[in-house]
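*Asks:* below are the sequence and a predicted model; questions follow.
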Amino acid sequence: MNIHIFQHAPLENDTGAINHWINKGNHKKFYTRLYADDPFPSIDSFDFLIILGGPMGTYEEDKYVWLIKEKEFIRQAVNAGKKILGICLGSQLLADVLGAKVYKNNKKEIGWFPVTLTPDGRDHALFAGIENSINVLHWHSDTFTLPEKSIRLLESEACVNQAFLYETHVLGLQFHFEATPDSVISMLESDSESLSISSDSVQNSEEMLNNLHYSGKSNEILFTLLDRFLAL
């Protein structure tokens, strides 16, 4: 399978555990670095599009002009029925393209916090046999409304829309199932400023490092989810 990955910032290039899943499946991977003005691929050149995170907002088109072309490309990929996974900013871009509103959440959510399956999530084949509450890594301040014709799969105390499925080929995850100990350490080194606020939804670096053990289970669920998503 040909997998194409969109990267939005030099410090947001880590696919984490997704890279292990790609290598295990002997898939081919290709990249577009939006921040470096890399050309977009042809729609026919890939089977699976993965849209990673980034520090910008989907609404900052004046500052990041390439967001306009990226959204149009994502729209084409959605209409072509391509399998698409959006993570963090990637999920927000998908929500935007699908007509939802992306906006600042009433609080930042950074650290290891549980996401909980919604009733629709519990009933869906993607999460069959998976526990109701999962501790995952969060690192975001924006959120979005649920796109029309989408299923809301997961929620958290700080953010009601944590995951959605549009039809059977578009999956948005607001959090980071792919986070590994190395990627978390890298995020802490590159963006410690985000942890400076005092909030019940923002952990300090010590708390985040003490909870790195959650990454193993999180990655296992990700591998299962990716396999099931592609089989839908």
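*Replies:* Nice, thanks for sending it over.
*Asks:* only C-alpha atoms from now on, for both contacts and neighbour counts.
*Replies:* Noted.
*Asks:* what sits against the residue nearest in space to the middle of the chain?
*Replies:* Closest residue to the average C-alpha location of the chain: residue 87 at 1.1 Å, with C-alpha atoms, centre = their mean. Contacts for residue 87 (C-alpha atoms under 8 Å, 6 or more residues apart in numbering) come out as 50, 51, 52, 53, 172, 173, 174, 175, 176.
*Asks:* return the closest of those residues with respect to residue 9.
*Replies:* residue 53 (8.2 Å; C-alpha to C-alpha).
*Asks:* OK, contacts around the closest one?
*Replies:* Residue 53 sits in contact with 7, 8, 12, 87, 88, 89, 90, where contact means C-alpha under 8 Å, 6+ apart.
*Asks:* ok, for it, nearest residue in space, not its chain neighbours?
*Replies:* Distance criterion C-alpha to C-alpha, 6 or more residues apart in numbering; nearest residue to residue 53, sequence neighbours excluded, is residue 89 at 4.4 Å.
*Asks:* want to compare, so here's the second one:
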Amino acid sequence: MRVLILQHTKGEHPAAFADHVAAAGDAAHVVHLYLGEGLPDLAPFHAMMVMGGPMDVWEEDAHPWLVPEKRAIAAWVRSGRPYLGICLGHQLLVEAMGGQCAKMAVPEVGVMPMDLTEDGRADPVLSRLPGATDGPVRVMQWHGVEAVRLPADTAPLARNANCPVQAIRVGRRAWGVQFHPEITEDLCAYWMKDPGNRATAIDWLGSAEAADRFAADSEAHVPTALRNSAALYAGLREAALEG
């Protein structure tokens, strides 16, 4: 199986998903949009993954590659092939398919619980998450934008008190998750070494101490995140192999 992965910034790379792709014997083709790499012909690929990034989904003037990316996502999803969007990739799915995202009143940062909806507990991908059927699922959050109007034919799959749209399915085989399941050991620490990321975390959380606690909590969350990302990739892969 061939997986097309769209990456928006150096730090927010496929991480755990790269390991899951390799372990399954699949092949990943990563397009570094932030470096000016163009989108390839979509025909040879069986699944698409779109990663996160610090830019907002509407910042097309600053990041003009967002325009063809949204077109490609819309074409992909309408073709019925499996899609998984992570954080910004979730928001791009919403906007590409006719929904809308907006700034949150209070950004969501930290390792937090979310609950699956009835549709989520029955979903072939989200229902695989550890704890999906019998309690909240713990996930790592770092976002200041949320979906405020969902596209047609969208099922909300997960929610929490901070952000009511944590995961969605558009149509039958396009999924978006607002959280970050891809983190691996030391990835959050790597993100926090970037001065801009650290400044954002301090601003959103209120202090350097809170930002450091967030990094430590995220590191402790890695074993759970690895189970989450493995479950999501297994579901995406199964959907792709169904044809």
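*Replies:* Perfect, thanks for sending it. What you see is a predicted model, and the numbers here were worked out from it, not measured in a lab.
*Asks:* where does the TM-score land?
*Replies:* In this superposition the chains share a TM-score of 0.91, using TM-score structural alignment, normalised by the length of the first structure; 230 aligned residues with a C-alpha RMSD of 1.9 Å.
*Asks:* let's see which of the contacts of residue 53 of the first structure end up in strands.
*Replies:* Among these, the ones falling in strands (DSSP state E) are 7, 87.
*Asks:* tell me which of the contacts of residue 53 of the first structure persist in the second structure.
*Replies:* When the contacts of residue 53 of the first structure are mapped onto the second structure and checked using both residues aligned by TM-score structural alignment, their matches' C-alpha atoms under 8 Å, the preserved contacts are 7, 8, 12, 87, 88, 89, 90.
*Asks:* those into CSV, with extra columns for distance to residue 37 of the first structure?
*Replies:* CSV is the format used below for these (distance: C-alpha to C-alpha, whole Å):
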residue, distance to residue 37 of the first structure
7, 11
8, 10
12, 15
87, 21
88, 21
89, 18
90, 17
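*Asks:* give me the buried subset of those.
*Replies:* The neighbour-count criterion (16 or more other C-alpha atoms under 10 Å) marks 7, 8, 12, 87, 88, 89, 90 among these as buried.
*Asks:* my guess is residue 152 of the first structure contacts residue 166. True?
*Replies:* No: using C-alpha atoms under 8 Å as the test, residue 152 of the first structure is too far from residue 166 to be in contact (9.1 Å).
*Asks:* between the kept ones among the contacts of residue 53 of the first structure, which is nearest residue 126 of the first structure?
*Replies:* Checking these one by one against residue 126 of the first structure (C-alpha to C-alpha), the nearest turns out to be residue 87, at 16.5 Å.
*Asks:* roughly how far apart are the aligned residue in the second structure for that closest one and residue 143 of the second structure?
*Replies:* Aligning on TM-score structural alignment places residue 87 of the first structure opposite residue 86 in the second structure. Separation of residue 86 of the second structure from residue 143 of the second structure (C-alpha to C-alpha, to the nearest Å): 11 Å.
*Asks:* residue 111 of the second structure now?
*Replies:* 12 Å.
*Asks:* which other helices and strands contact the longest helix along the second structure?
*Replies:* Determined from DSSP state H, the single longest helix within the second structure is helix 222-241. Here helix 222-241 of the second structure touches helix 16-23, strand 47-50, strand 137-149, going by 3 or more C-alpha pairs under 8 Å, 6 or more residues apart in numbering; DSSP states H and E.
*Asks:* and that helix, how far from the chain's centre?
*Replies:* How far helix 222-241 of the second structure lies from its chain's middle: 12 Å, per C-alpha atoms, centre = their mean, to the nearest Å.
*Asks:* which residues does the residue lying closest to residue 100 of the second structure once chain neighbours are set aside contact?
*Replies:* Nearest residue to residue 100 of the second structure in three dimensions, chain neighbours excluded: residue 149, at 4.9 Å (C-alpha to C-alpha, 6+ apart). Residue 149 of the second structure sits next to 99, 100, 101 when contact means C-alpha under 8 Å, 6+ apart.
*Asks:* how many other residues sit next to the corresponding residue of the second structure for residue 231 of the first structure?
*Replies:* In the second structure, the residue matched to residue 231 of the first structure (TM-score structural alignment) is residue 238. Residues near residue 238 of the second structure, counting by other C-alpha atoms under 10 Å, number 14.
*Asks:* mean per-residue distance, the longest strand seen in the second structure versus the first structure.
*Replies:* In the second structure, taking DSSP E as the definition, the longest strand is strand 100-116. Following the fit onto the first structure, the mean deviation recorded for strand 100-116 of the second structure is 1.1 Å by mean C-alpha distance after the TM-score superposition for the first structure.
*Asks:* identify the residues contacting that strand?
*Replies:* 57, 91, 94-95, 132-133, 135-151, 157-160, 162-163, 166, 201, 204-205, 214, 217-218, 221.
*Asks:* ok, the residue of the first structure most remote from its centre to residue 107 of the first structure distance?
*Replies:* Largest separation from the mean C-alpha position in the first structure: residue 198, at 24.8 Å (C-alpha atoms, centre = their mean). Residue 198 of the first structure sits at a distance of 11 Å from residue 107 of the first structure (criterion: C-alpha to C-alpha).
*Asks:* residue 55 of the second structure pairs with which position in the first structure?
*Replies:* In the first structure, residue 55 of the second structure lands on residue 56 (TM-score structural alignment).
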